[in-house]
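> Dropping a prediction and its sequence here:
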Amino acid sequence: MVGGAQQVRVALAQVDAAQAVSAKEQQAVAHEHTLGEIARASARQLQAQQEQRQALELRLAALDAKEHKELTDAQAENDRLQRLYAGADAERKRLRIEARVAANDRVVSDTAGAGSVGNGASVELSERAGSAVWNIRGGMISDRAKLAYLQGYVCEQRPDIEACKKRE
């Protein structure tokens, strides 16, 4: 029976080998399944990120269009006023600014109370100074529009910032 025992041992070894191969195949299948799940999860995450990016790009394009229109309109109004000013006669070209000056900031009589506000005074600027005022106004309009755009851009990127929450 020595030969029969040998055959039994060989048969058992073959069964063990087959089971080991089967276990390795099962591991490979499970590993492949896990990799597939990881790939699908990554694809879903990538798709969501792409959709968020596209939505952000649309919001930024709308912001850009809105702020550009507001800037263009404000610059056109400034240009219109400047042309109106430039086309006026010499008397009307002088830019007049109404000012309220505290009484203690100007020369007043002793009977005026300290710290009181005097009646409005008119200050007249030369043509050159008046022209500079229009240029300064144009620069302020441009700077204000740029600042509004940049604030909007930041708030689109980071709506969680406290200042952005207050804008809404």
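Ah, there it is. Numbers count the residues shown, from 1 in each chain.
> Going by C-alpha atoms from here, please, whenever you check contacts or count neighbours.
Noted.
> Which neighbouring elements make contact with the longest helix anywhere in the chain?
Of all segments of type helix in the chain, defined using DSSP state H, the longest is helix 2-86. The contact analysis (3 or more Cα pairs under 8 Å, 6 or more residues apart in numbering; DSSP states H and E) places helix 2-86 against helix 90-93, helix 127-157.
> next up, a second structure to put side by side with the first:
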Amino acid sequence: MNIYLTAPLIVTVLALGWAADHYHSKAIAWRTTARQSQQLAKRQATTITDMTQRQQQLTALDKTHTEALSAAESENDALRRQLAAGTRRMYVHAKCPVSGTGTTTAASGLVNGAAVELATDSRRNILDIRAGIIRDREKLKYLQDYVRTQCLK
């Protein structure tokens, strides 16, 4: 009679042991998966935060250089208007070549070191060149700041 009671008891204990081991293994696998998911979520959150900070830095950098370029172009345009209105003049400090006799060229009527006013076309060309230099300088400053703040991190 003892055998009839012990056999089902042993079977029940073995079944419970197998079930406990099975669910324990599943719980460990789920815990591992949860930890990996948590680590991935943290990395993604860090990446998003970094991207947001970089975007804000780039926006500030862009704003700064756009304002500087706009101010420089406004200054150049004001100079262009002043020259067109005649309230300002553009002179070139020039030295005339000396002829073989040791005197200045008589045809030019200029003395070495005299100031010469530029023609309208020349003024316009110089201002166009100046505007190009201003744009190129600002672009170069922007790119240098970009490399310094974004690429060298």
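On my side now, so go ahead. Keep in mind that what you see is a predicted model, and the values were worked out from it rather than measured.
> about what we covered before: between the helices and strands packed on helix 2-86 of structure 1, which gets nearest to residue 100 of structure 1?
Ranking the helices and strands packed on helix 2-86 of structure 1 by their distance to residue 100 of structure 1 (criterion: Cα to Cα) puts helix 127-157 first, at 18.9 Å.
> Now do the buried residues in the closest one.
For helix 127-157 of structure 1, burial by neighbour count (16 or more other Cα atoms under 10 Å) applies to 127, 130-131, 134, 138, 141-142, 145, 149, 152-153, 155-156.
> now do stretch 31-39 of structure 1
Within stretch 31-39 of structure 1, no residue qualifies as buried by neighbour count (16+ other Cα under 10 Å).
> Can you state the residues of structure 2 onto which it aligns?
The alignment of stretch 31-39 of structure 1 onto structure 2 (TM-score structural alignment) covers residues 29-37.
> And for stretch 130-140 of structure 1?
Aligned using TM-score structural alignment, stretch 130-140 of structure 1 spans residues 123-133 in structure 2.
> wouldn't residue 99 of structure 1 be in contact with residue 123 here?
Yes - applying Cα atoms under 8 Å as the test, residue 99 of structure 1 and residue 123 come out as touching, 7.0 Å apart.
> just to revisit the earlier point, distance to residue 15 of structure 1 added to the buried residues of helix 127-157 of structure 1, as CSV?
Below are these laid out as CSV (distance: Cα to Cα, whole Å):
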residue, distance to residue 15 of structure 1
127, 107
130, 103
131, 101
134, 97
138, 91
141, 87
142, 84
145, 81
149, 75
152, 71
153, 69
155, 67
156, 65
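> Of those, just say which sits nearest to residue 6 of structure 1.
Among the buried residues of helix 127-157 of structure 1, and counting by Cα to Cα, the member closest to residue 6 of structure 1 is residue 156, at 78.3 Å.
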